[in-house]
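Colleague: Below are the sequence and a predicted model for it; my questions follow.
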Amino acid sequence: NFTAMTRLDHNRGLLQLAHCINAHHEGLDIHPTHIDNFVIWGNHSPNMYPDVNHATVRGRKIKDLLPHPDWITNEFMTRVQQRGKEIIEAAGKSSAPSAAMSCVDQMRDWALGSDNKWVSMAVIGKNKESYGIDSYGVDTDLCFSFPVITDGESWTKVGGLEMTEFGYSMLQRNVQELKAERDMVRNLMGCEVNFGESWVPRYGWLWRHYGGASLQLEREEGEGRYCVAELGISVVAGAALGRVVGVVHGNRKTSEAALEVLKVFRPQVVYLEADATSFRLTAE
């Protein structure tokens, strides 16, 4: 599987909520880990949507403990959305330790499980565990931050949540932003590739992306298909962007087939070195 990190934003939101509750309710002594069901939706950008509508602390609704309903939109959301910029302006550098800690948090939960606790992860719309779960109007080929639960092997989106009209508008704002970012780099790819679950013929090949970090390439001959290569997305993306890319493992036939496919992305892709089991590529 493939995920991107919005855990830093998630952790910042939890900390802001805990600070606010403790400032207005003496003796509660709330720690960020006491807060459940808080979510970061969308892109890792100032348009992200920190959502407290489902959040609870020790069984109580967070919204019942906040000083005023307007605090969420007037202070909390802006603080979480702009926190990175605020730190850079104040300290003259990014908050690398916080980002590193958030990375550890995300990988720990992904590898060991979140103990049925919601965490925020940017994931590609669907994986096999999330079939039939509402995507909340988000295109399933976008990498978008959702509430997920992890079990130590995979992630599953939390489905069936009620969205306010404002919340839905925030999700759609993020969808449009991510689509715009995707469209900005399409010309770098040399061709369009469908990162969905459908088969798409490209120059006699069939491409299939399973929602994880691999792209399977199949050749159609007569009435049958056979797999000729399975590449890491980093290899494909590196070739598309004209950078040196890594080693692809397989037999010589697989290597030659994969090279032909990568030339669809970037005609300048050439061999640097090859042997019976692997080959290394670069783009001139």
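Modeller: Okay, I see it. Numbers count the residues shown, from 1 in each chain.
Colleague: Please count neighbours and contacts with C-alpha atoms only from this point.
Modeller: Noted.
Colleague: Please, which helix or strand holds Arg280?
Modeller: strand 278-283 (DSSP states H and E).
Colleague: Over to Val270?
Modeller: Counting by DSSP H and E, the element that carries Val270 is strand 269-274.
Colleague: could you say what helices and strands that strand packs with?
Modeller: Applying 3 or more CA pairs under 8 Å, 6 or more residues apart in numbering; DSSP states H and E, we find strand 269-274 packed against helix 252-265, strand 278-283.
Colleague: Name the residues that touch that strand?
Modeller: For strand 269-274, the external contacting residues (CA atoms under 8 Å, 6 or more residues apart in numbering) are 239, 242, 259, 262-263, 279-284.
Colleague: alright, now check it against this:
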Amino acid sequence: MAFSMKQRVDAGLTRKAAHTVSRVPAVAVRAVAAPSAPAAAPASETKNAYGVFRLSYDTQNEDPSLTRSWKKTIKVAVTGASGNIANHLLFMLASGEVYGKDQPIALQLLGSERSKEALEGVAMELEDSLYPLLREVSIGIDPYEVFGDADWALMIGAKPRGPGMERADLLQQNGEIFQVQGRALNESASRNCKVVVVGNPCNTNALIAMENAPNIPRKNFHALTRLDENRAKCQLALKSGKFYTSISRMAIWGNHSTTQVPDYINARIGGIPATDLIRDNKWFREEFTPKVALRGGALIKKWGRSSAASTAVSVADAIRSLVVPTAPGDCFSTGVISDGNPYGVREGLIFSFPCRSKGDGDYEICDDFIVDEWLRNKIRASEDELQKEKECVSHLIGMMGGACSLRGVEDTTVPGEN
């Protein structure tokens, strides 16, 4: 088995011709001679060239005792790979911190025309870090190529909100991106690819990608609400004076927006209901939820930066929740398709539920959570918002008759996570 770096420049106008990809085997131990120099490329092609690596790695050159126990390499595609979130996440992935210390990984990084050189820089840093589990890094600007045979797709890249832009505008602009990327996943990725959407508005972006990828099981699409769960655990720990590891069954319901519902009713602290340990119903109802939903904005005011690092950690946590068995009686939060859910949430939405996993990459929605009238009303409000978002992007998901009613209404985007 051999891995080789490829550099290709095409100047045509078709999608394939416009694609350029470089492969960087991060554990390369030798440089191979460049092939015989081809005839000089026309200036129009040369100026578009990028990718400077000419390395190869051949496992047959290793002592068999070193490679005999290697697991099959998993392929993980990451969009927005030169951005701030990816800058933190990629090194966790490469180190084995996410998928396991015995799991080889190949990273397939998607950028844009403007970020080609930045992608090379990312690949160079990964290469110089000498991660023994990182078998290969590939970079490119064509999702059909970068998603090739991907086992996981971590969809971080999305357009940020511009001045004066409403949530409806953000849904439209990013929806077009996720429509294209969903079609690319459908054509190129593994048939059982697991997809985690981070780019906001992540619930509806995940819905768009899912509806445009009918060859991939609907159940395999996730929207990131783990950062909201982590923030909720932080607030419960601070309020109770207990360490965060004692907090369990902390679920986020609904949309990754200010209509999200951090569920304190079912949460436990040291196995005790949170409401029994923190006897302050006013704090739960009037302070807890806003502190969770507005945490990103508070962070920006303090530091002047968005929450890229904690977002990357939450992506890693979300993946680990699917590849490591859930502790008995506990749960994790993730936005998944609502089809067949046990709580009466309308079907056809990407909605955050409490879930559990056997560690095989799959999950099930927990069916033992108490939903009282207060919690049900909050869940319904987030459900209604997601239905309205779905109608705003109806033309991107093949749904007839949708009309956007989100213009001119209160903005519910989580501050700092546009």
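Modeller: Received it, and whenever you're ready, just let me know what you need. Please read all numbers here as calculations on a predicted model, not as lab measurements.
Colleague: rewinding a little: whereabouts in the second structure does the strand holding Val270 of the first structure align?
Modeller: On the second structure, no counterpart of strand 269-274 of the first structure exists by TM-score structural alignment.
Colleague: If you count neighbours, what's buried in that strand?
Modeller: The neighbour-count check on strand 269-274 of the first structure (16 or more other CA atoms under 10 Å) flags 269-270 as buried.
Colleague: And stretch 291-310 of the second structure, by the same measure?
Modeller: Buried residues in stretch 291-310 of the second structure (16+ other CA under 10 Å): 292-297, 306-308, 310.
Colleague: ok, back up a step: Thr156 of the first structure: which of the helices and strands packed on strand 269-274 of the first structure is closest?
Modeller: Thr156 of the first structure lies closest to helix 252-265 among those, at 31.7 Å (CA to CA).
Colleague: Do you have the helices of the stretch 51-200 of the first structure handy? List them.
Modeller: 70-71, 77-91, 96-112, 165-185 (DSSP state H, counting those that start in this stretch).
Colleague: Need the ones you listed in TSV (columns: distance to Ile62 of the first structure).
Modeller: Compiled in TSV, these are given as follows (distance: least, CA to CA, whole Å):
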stretch	distance to Ile62 of the first structure
helix 70-71	12
helix 77-91	14
helix 96-112	23
helix 165-185	17
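Colleague: Out of the ones you listed, flag the one nearest Asp36 of the first structure.
Modeller: Using CA to CA, these put helix 96-112 closest to Asp36 of the first structure, at 14.6 Å.
Colleague: What residues in the second structure pair up with that closest one?
Modeller: Using TM-score structural alignment, helix 96-112 of the first structure lines up with residues 308-324 of the second structure.
Colleague: So what's the gap between the strand holding Val270 of the first structure and the chain middle?
Modeller: Relative to the chain's own centre, strand 269-274 of the first structure is displaced by 31 Å; criterion: CA atoms, centre = their mean, to the nearest Å.
Colleague: that older thread, so can I have a markdown table of the helices and strands packed on strand 269-274 of the first structure showing distance to Met170 of the first structure?
Modeller: Converted to a markdown table, these look like this (distance: least, CA to CA, whole Å):
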| stretch | distance to Met170 of the first structure |
| --- | --- |
| helix 252-265 | 34 |
| strand 278-283 | 40 |
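Colleague: Mind putting those into a markdown table with mean neighbour count and distance to Pro67 of the first structure?
Modeller: Shown next, in a markdown table, are these (neighbours: other CA atoms under 10 Å; distance: least, CA to CA, whole Å):
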| stretch | mean neighbour count | distance to Pro67 of the first structure |
| --- | --- | --- |
| helix 252-265 | 18 | 54 |
| strand 278-283 | 19 | 57 |
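Colleague: looking at these, which is closest to Leu112 of the first structure?
Modeller: Smallest distance to Leu112 of the first structure across these (CA to CA): 32.5 Å, for strand 278-283.
Colleague: the inter-axis angle of that closest one versus helix 252-265?
Modeller: Per axes from the mean of the first three to the mean of the last three CA atoms, to 10 degrees, the angle that strand 278-283 of the first structure makes with helix 252-265 is 20 degrees.
Colleague: quick one: Pro67 of the first structure from His54 of the first structure, how far?
Modeller: 17 Å (CA to CA, to the nearest Å).
Colleague: ok, now Ile87 of the first structure?
Modeller: Distance, Ile87 of the first structure to His54 of the first structure, using CA to CA: 28 Å.
Colleague: What is the burial count for Met92 of the second structure?
Modeller: Neighbourhood size, Met92 of the second structure [other CA atoms under 10 Å]: 16.
Colleague: Is it in a helix, a strand, or coil?
Modeller: Under the three-state scheme (DSSP: H, G, I helix; E, B strand; the rest coil), Met92 of the second structure adopts helix.
Colleague: Give the aligned equivalent of it in the first structure.
Modeller: Using TM-score structural alignment as the criterion, Met92 of the second structure has no counterpart in the first structure.
Colleague: quick one: stretch 166-184 of the first structure aligns where in the second structure?
Modeller: Using TM-score structural alignment, stretch 166-184 of the first structure corresponds to residues 374-392 of the second structure.
Colleague: Flag every buried residue along that stretch.
Modeller: Residues of stretch 374-392 of the second structure classed as buried by neighbour count (16+ other CA under 10 Å): 375, 378-392.
Colleague: now Val138 of the first structure, nearest residue through space, not along the chain?
Modeller: Of all residues not flanking Val138 of the first structure in the chain, Val175 sits nearest, at 6.4 Å (CA to CA, 6 or more residues apart in numbering).
Colleague: Isn't the one you found up against Trp41?
Modeller: No: contact criterion CA atoms under 8 Å: Val175 of the first structure and Trp41 do not qualify, at 10.1 Å.
Colleague: count of neighbours near the nearest residue to Ser120 of the first structure once chain neighbours are set aside?
Modeller: Distance criterion CA to CA, 6+ apart; nearest residue to Ser120 of the first structure, sequence neighbours excluded, is Pro147 at 4.8 Å. Pro147 of the first structure has 22 neighbours, counted by other CA under 10 Å.
Colleague: Good, we can wrap up now.
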